[in-house]
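1. coordinates only, no sequence provided:
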C-alpha cells in the first residue's frame, strides 16, 4: 500500500505530510514548485483537472485520486487511522469539536486570509500611474474590513485554545495525539504567526510551537522540503 502525495511547496499539502507521518503509513512524494505568479504549475492538471494541491493517489484503492485537503484528511483518518484509534476524538463532544474546527479552518478562517494576500499583492501588479489610487483603495478595504475581521477570528481562536485540555482542538485521540481539526487548523495558524495577523495570542503561538516540536512534524518537514512557515 502506498499513498502518493502531490506536494506543492508552501501549501496546504504540508498538513497532509504531517498526518501521514503521525499515522505511520508509507507514502511517496511528487514535488511541484510554484510559478513566479505563486500559482501551482500546470503539471498538476495532469493529476487533477483543477491543478491544485494537495492531491493524493491511493494505490491500494484502485489509484483513487482525492483532492481538497479536508477531504484528504478525513479519508486518511477514516481508512487508515481509525482502525488503530489514531486521529479520531474519543468522546462525542470531541467529535463535535473536531467537525466544527475542521470546517472552520477553510470555511471561515482562510477566506479572509487569502483576501488579504490578494489585496496586498494587487498594487504591485498594476501600472505605475494607477498604483497610488489602487493602493489607497486596497488599504481602505484592508483597514475597514479584512484586518478587523482577521483580528476577531484570531482572538476567538486564541480564547478557545486556552480552554482546551491537552491543547488540541478536539481533545486529542486515544493516545493524546492530534485529530482532523488540528491538521486543518495548523496551516492558517502558521500563516497568522508568519505575519498575516499582528498581535497573535500567545495560546496560538504555543500551539504552533507544540506541533512544530513533534517528531512526526519534523519528519514531514524534512521530506517535504523548504517550507515558509517552518520557523516562526
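-> Cool, the structure landed. These numbers come from a predicted model, not from an experiment.

2. going forward, measure contacts and count neighbours with C-alpha atoms only.
-> OK.

3. quick check: the closest residue to residue 101 other than its chain neighbours vs residue 65, distance?
-> The shortest distance from residue 101 to any non-neighbouring residue, by C-alpha to C-alpha, 6 or more residues apart in numbering, is to residue 181 (5.2 Å). Taking C-alpha to C-alpha, to the nearest Å as the measure, residue 181 falls 22 Å from residue 65.

4. neighbour count: these two, which is higher?
-> Per other C-alpha atoms under 10 Å, whichever of residue 181 and residue 65 has more neighbours is residue 181, with 30 against 17.

5. for the protein, what spans make up the strands?
-> 3-8, 27-32, 55-58, 64-67 (DSSP state E).

6. another one to put next to it:
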C-alpha cells in the first residue's frame, strides 16, 4: 500500500492565447515575420508556457499477489492492483490583461480527464510448458470539456460541452508455450473486446474528424491490439 500527496507550486502550463496585434508583436520580438497575414491580422495567434497554477495530487495505490498450487492442475498466481487519485487546481495566475491563465477547459485537462480510479485484476496459470495470463482492467469515469465546432458557441473559450465518460472495461489475454528450453512463444491481445472511447456529439467532433473523446485518458481510439511474440534466450 502506498499513499501519497504531491503539491506543485507554479506549475508550468499552457498560458493564454493572444490574437491579432498582440500576437504579431510577440512574433516580431522573436524576429518572426507575419506580414503575410496583413489582410487579416486576427488570424495570427500566439500561445505560451507559463508558471500558471498550483496543483495538489492525492492518491492511494494498493497491490496484492497470491500463489495457489493445485498440483497436476497447475499453479495459479493471482494479482490485483487499484489506484485512487485526484488532482486539485488552485492559485491560478493572471495574464497581463488581468484574465486568468486557465479557462474551464484547461483546468479540466489537469483535473478530470484522467480516471480517478483504476482497477486491475487477473493472474497467470502455469502447467507444464503452457501458461495463460489474463487481466481485466476497469478505468473509472472521466469528464471532458469539449469545444463546440458549429453553432453560436463555436470555438468559445468559456462555453463547453461537458462529456461524461462512464467507466470502461478492457480485457488482456495471452496464451504461451515453452516450446524449447530457450524459446517461448505467445499469442495474445490487449483490449481483446475491441473497446473504444465514448462517442462525442457531432457539434463537438471537429467536422466529424474526431468521433471519440480523445481527450479522456481511459482508452485510445485504436481499439484492440493483437500480437504474436517469440522470446529467445541466448
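-> Right, received. Where do you want to start? Remember, it's a predicted structure, so these values are computed and weren't measured experimentally.

7. TM between them?
-> With the length set by TM-score structural alignment, normalised by the length of structure 1, the two chains reach a TM-score of 0.27; 103 aligned residues with a C-alpha RMSD of 5.8 Å.

8. these two touch, right, the residue nearest to residue 101 of structure 1 and residue 102?
-> Yes. With contact defined as C-alpha atoms under 8 Å, residue 181 of structure 1 counts as touching residue 102 (4.4 Å).

9. the longest helix seen in structure 1 - contacts with which helices or strands?
-> Ranked by number of residues, the top helix in structure 1 under DSSP state H is helix 147-161. Counting contacts by 3 or more C-alpha pairs under 8 Å, 6 or more residues apart in numbering; DSSP states H and E, helix 147-161 of structure 1 packs against helix 110-121, helix 202-212.

10. TSV for those, including mean neighbour count and distance to residue 98 of structure 1?
-> Listed next are those as TSV, based on neighbours: other C-alpha atoms under 10 Å; distance: least, C-alpha to C-alpha, whole Å:
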stretch	mean neighbour count	distance to residue 98 of structure 1
helix 110-121	16	17
helix 202-212	17	16
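
11. and those as JSON lines, adding distance to residue 57 of structure 1?
-> Shown next, in JSON lines, are these (distance: least, C-alpha to C-alpha, whole Å):
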{"stretch": "helix 110-121", "distance to residue 57 of structure 1": "25"}
{"stretch": "helix 202-212", "distance to residue 57 of structure 1": "26"}
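
12. so which of these comes closest to residue 131 of structure 1?
-> helix 110-121 (11.2 Å; C-alpha to C-alpha).

13. now do the buried residues in the longest strand along structure 2.
-> Criterion DSSP E: the longest strand present in structure 2 is strand 45-69. For strand 45-69 of structure 2, burial by neighbour count (16 or more other C-alpha atoms under 10 Å) applies to 45, 46, 50, 52, 53, 54, 55, 59.

14. repeat for stretch 132-139 of structure 1
-> Within stretch 132-139 of structure 1, judged by 16+ other C-alpha under 10 Å, the buried ones are 134, 135, 138, 139.

15. quick check: closest non-adjacent residue to residue 146 of structure 2.
-> residue 161 is the one closest to residue 146 of structure 2 (C-alpha to C-alpha, 6+ apart), at 5.0 Å.

16. pretty sure that neighbour contacts residue 143?
-> No. At 10.1 Å, residue 161 of structure 2 does not count as touching residue 143 under the criterion of C-alpha under 8 Å.

17. how about the strands in structure 2?
-> 2-19, 45-69, 75-90, 117-127, 130-139, 142-146, 161-165, 168-180, 183-190, 225-232.

18. that older thread, mind putting the buried residues of stretch 132-139 of structure 1 into JSON lines with distance to residue 152 of structure 1?
-> Output for the buried residues of stretch 132-139 of structure 1, formatted as JSON lines (distance: C-alpha to C-alpha, whole Å):
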{"residue": "134", "distance to residue 152 of structure 1": "26"}
{"residue": "135", "distance to residue 152 of structure 1": "24"}
{"residue": "138", "distance to residue 152 of structure 1": "20"}
{"residue": "139", "distance to residue 152 of structure 1": "18"}
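
19. those residues in helices, which ones?
-> Reading helices off these with DSSP H, I get 134, 135, 138, 139.

20. what is the nearest of those to residue 5 of structure 1?
-> Nearest to residue 5 of structure 1 among those, with distances taken as C-alpha to C-alpha, is residue 138, at 36.3 Å.

21. how near is that closest one to residue 222 of structure 1?
-> 37 Å.

22. swap in residue 102 of structure 1?
-> Taking C-alpha to C-alpha, one finds residue 102 of structure 1 at 25 Å from residue 222 of structure 1.

23. out of those two, which sits in the more crowded spot?
-> A direct count of neighbours by other C-alpha under 10 Å for residue 102 of structure 1 and residue 222 places residue 102 higher, at 23 against 11.

24. the more buried one touches residue 72, doesn't it?
-> No. Applying C-alpha under 8 Å, one finds residue 102 of structure 1 not in contact with residue 72, separated by 11.8 Å.

25. before we move on, the earlier item: show me which of the buried residues of strand 45-69 of structure 2 is closest to residue 130 of structure 2.
-> Among those, and counting by C-alpha to C-alpha, the member closest to residue 130 of structure 2 is residue 59, at 37.6 Å.

26. next, the contact list for the closest one, please.
-> 3, 4, 5, 83, 84, 85, 86 (C-alpha atoms under 8 Å, 6 or more residues apart in numbering).

27. can you do 6 Å?
-> By C-alpha atoms under 6 Å, 6 or more residues apart in numbering, the contact list for residue 59 of structure 2 reads 3, 4, 84, 85.

28. so can I have JSON lines of these showing neighbour count and distance to residue 65 of structure 2?
-> Below are the contacts of residue 59 of structure 2 laid out as JSON lines (neighbours: other C-alpha atoms under 10 Å; distance: C-alpha to C-alpha, whole Å):
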{"residue": "3", "neighbour count": "12", "distance to residue 65 of structure 2": "18"}
{"residue": "4", "neighbour count": "10", "distance to residue 65 of structure 2": "21"}
{"residue": "84", "neighbour count": "16", "distance to residue 65 of structure 2": "19"}
{"residue": "85", "neighbour count": "17", "distance to residue 65 of structure 2": "22"}
